[in-house]
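Student: Next one to model:
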Amino acid sequence: MEQPQQIPLFFIIGRPRTGTTLLQSLFDAHPNIMIPWECQFVLNLFPAYGKITRWTEKDLDRFYSDLLKQWQFSSWNINQVRLKANLMNCQGSHSYRDICQVVYLNYISLFPKERISIIGDKNHGYTIYTERLLRIYPEAKFIYILRDYRDNFHSVNRVDFEVPVVSLVIYKWKYFYQKALTAAKKHPDSFYFLRYEDLVSEPEKYFRKIADFLDIPYLPEVFNFYKVKSRAEETYPAEVLEKHHKSLFNPINTSRLGLWKKSMSETQVRIADQVAGRYAEMAGYERKYQGFSLWIAILALPGVFYAKIIYLMTSLFDRFPYRLREKILSKGPLLLARLFSGLFRRKS
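Tutor: Below is the predicted model:
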């Protein structure tokens, strides 16, 4: 299908377990939107390929090889033979975003597609790299989805890819929100903030607002996204579906709101409220405990310290050569998480 030379992009950002995958599913059900599963290849491969303006067969072959090594790319429903052939057709004068567009458009959605008018990319990690993304895609728009920080912790507590320490999880929640607010002040027309609670309580109202923000037609049939369950089970291995939230094969509902009230201890709530601080109210959430406690600050210290170390190391590794950076980031965070989890899993 013939496509315009460059298709605009939007990014779904925010913390994991805040509703980003639900929003991605709604967009995926839209016939004019291509939005693959999560994979940070655009920024990961930019240091090695971002400055290339004339692509040789060797460049494209190396790009393809590096792309296949990207974390989570193996989960994509994609025809690798066709993808490589399409990439090899890009020899000559092309920008980096042109090459990335070929990758996006080779994703095979579970939903029927017509002419693609916009491409979406859901990546939590992109929250702290919006300026870099805007250099690649100056017209890009960002949808930052928020969720009650305590429900976020409750949800993170049920998965194995985050360390379930309350002060760590809430500090990350605040850090990402701070980053998004700072970027939005600089680019106010490029950001839209959406609360998960609003989306699931009034889905038609808020999806219409998002559609207006992206300048795409509002189509109510996107709310039937959950009806592709059987097709998904035929396409993906069970472990992949489990990882990508098979609970989303249900209609939008409010059953996941306020679960923290029963699952979190009073100490955990105190830590969460104190670490979130004024950003709780800024995001529209009411803290149960608003005063400062030195004892709570001491309890929160290990998780907050670990989070700060993570972001400091990330900023340092970003300056490393591409190959070295890839090796470190592919194993380092997981090893640190396992170490920290073993030391503090029983603590709040």
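
Student: drop to CA atoms for contacts and neighbour counts, all remaining ones
Tutor: Noted.

Student: any chance you could map the strands in the chain?
Tutor: Counting by DSSP state E, one finds strands in the chain at the ranges 9-13, 33-34, 54-55, 92-93, 118-122, 141-146, 191-195.

Student: Make CSV from these and add mean neighbour count to it.
Tutor: CSV is the format used below for these (neighbours: other C-alpha atoms under 10 Å):
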stretch, mean neighbour count
strand 9-13, 23
strand 33-34, 24
strand 54-55, 16
strand 92-93, 12
strand 118-122, 21
strand 141-146, 25
strand 191-195, 19
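
Student: for comparison, sequence B:
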Amino acid sequence: MIGDPVIRLFAQPRVGPSRGAPGARRRVHTAFSARSQTGLIGARQRGTVSDSVRPVFVLGCPRSGTTLLQLMLHAHPRIGLPPETRFVLPAYERRLGFGDLRERGNRAGLAQWITGRKETRFHELGVDAGHVAERITEGPPTLGSALAIALQAYAEEHGKIRWGDKRPAYALHVAEILRLFPDAQFIHLVRDGRDCVSSLLGMPWWHRGFHEAVATWSQVMDTTRGYARRLGSGSWHELRFEDLVADPEGQLRGVCGFLGEEYVPEMSEPYRVAGLAVPARKTWHRRTHGALDTSRAGNWATRLTPAQIALCDDVWGDRLTLARLRTGRRRPAGPRRTAALPARGGPATGRPRQTAHARLLGAST
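Tutor: Next up, the predicted model:
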């Protein structure tokens, strides 16, 4: 029921042109044209096209370890994943405002928006903004191509062939990513929701309390389960955080097999590249600068109260079982009760709430 406050909290933005926007259908069609103009645009420009050069997107619930996995992938000699940016989904949201990208001036405006605005965090990539803006302006007339050029510039800066991106928010926006990059491959990192919740509660940027943290994990699990079924094993790969830190080589060999790449031992030592790919301001990622720590798995048992653990069991129900996670109590997990989750510790109400889309776009994960 869309009227339920928790369901409405996670309502997805509509994909497609807005009603009443003159010429919207034509502009959107122009912005999302050929598959070959997105995922392989940089390789084609250099004359090194390969069917294996597919963009890689890492996603998951906030605080699920996606930064750790990003670093592991970035340690691969062929894969370059940047620090978390803020221009892919925001560009998609603003797509009609960029105009017809067949016009060079509109591509120049888009290039300036990507490379010149502080909120996009392009400056954290450490690449030549002027050069990237020129490539976008002179490049193909699609939004996906422009974004691919920006992301691939980071990979090229580090001598890598394959490019991609990491953001927890992508878990709720796979459809939009596929419109931009139809040949994308997705890696979903699943962490025990109770660890995600307990970690979120300690973040300086999380101000929405325990109940919304619980609802966030619920929605990510439900949404990604549907994508896993639809996309299949060629485009979707899933692994557990607990398995990754316990057996990094085994899990990363599985990831590399999915990507069509060879495993290299450096991937199991992500701390060696943390200084390059994690901005210093993100002090909450300080653990990525050290060796893998298995103690991070399962510490919810000491960080959450018994009442909080019981509520997680009741609300998540069989989601824990499907994620191969044990419940906090010995009785069988109950049915899904996301709709019964109260808002901010109080009774459920019908008041409008900020959507998860907007919330996750703004989260400094």
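
Student: care to give me the TM-score?
Tutor: Taking TM-score structural alignment, normalised by the length of structure 1 as the basis, the two superposed chains have a TM-score of 0.76; 306 aligned residues with a C-alpha RMSD of 3.4 Å.

Student: could the strands of structure 1 go into CSV alongside distance to Leu324 of structure 1?
Tutor: What follows is those, written out as CSV (distance: least, C-alpha to C-alpha, whole Å):
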stretch, distance to Leu324 of structure 1
strand 9-13, 26
strand 33-34, 32
strand 54-55, 23
strand 92-93, 28
strand 118-122, 25
strand 141-146, 29
strand 191-195, 33
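
Student: Asn106 of structure 1 is nearest to which of the ones you listed?
Tutor: Nearest of those to Asn106 of structure 1, taken as C-alpha to C-alpha: strand 33-34 at 9.4 Å.

Student: With structure 2 overlaid, how far apart is that closest one on average?
Tutor: Once fitted to structure 2, strand 33-34 of structure 1 is off its aligned match by 1.5 Å on average (mean C-alpha distance after the TM-score superposition for structure 1).

Student: ok, the counterpart of Pro16 of structure 1 in structure 2 - how many residues close by?
Tutor: Alignment note (TM-score structural alignment): Pro16 of structure 1 maps to Pro62 of structure 2. Pro62 of structure 2 has 26 neighbours, counted by other C-alpha atoms under 10 Å.

Student: hang on, Pro62 of structure 2 packs against Arg194?
Tutor: No: contact criterion C-alpha atoms under 8 Å: Pro62 of structure 2 and Arg194 do not qualify, at 11.9 Å.

Student: Just list the residues touching Ser235 of structure 2, thanks.
Tutor: Going by C-alpha atoms under 8 Å, 6 or more residues apart in numbering, Ser235 of structure 2 touches 184-186.

Student: Also Asp273 of structure 1?
Tutor: By C-alpha under 8 Å, 6+ apart, the residues touching Asp273 of structure 1 are 280, 287-290.

Student: Pull out the buried residues from these.
Tutor: The neighbour-count test (16 or more other C-alpha atoms under 10 Å) marks 280, 287 as buried among the contacts of Asp273 of structure 1.

Student: now the contacts of Asp273 of structure 1 as JSON lines including distance to Phe207 of structure 1?
Tutor: Formatted as JSON lines, the contacts of Asp273 of structure 1 follow (distance: C-alpha to C-alpha, whole Å):
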{"residue": "Ala280", "distance to Phe207 of structure 1": "24"}
{"residue": "Arg287", "distance to Phe207 of structure 1": "27"}
{"residue": "Lys288", "distance to Phe207 of structure 1": "30"}
{"residue": "Tyr289", "distance to Phe207 of structure 1": "33"}
{"residue": "Gln290", "distance to Phe207 of structure 1": "33"}
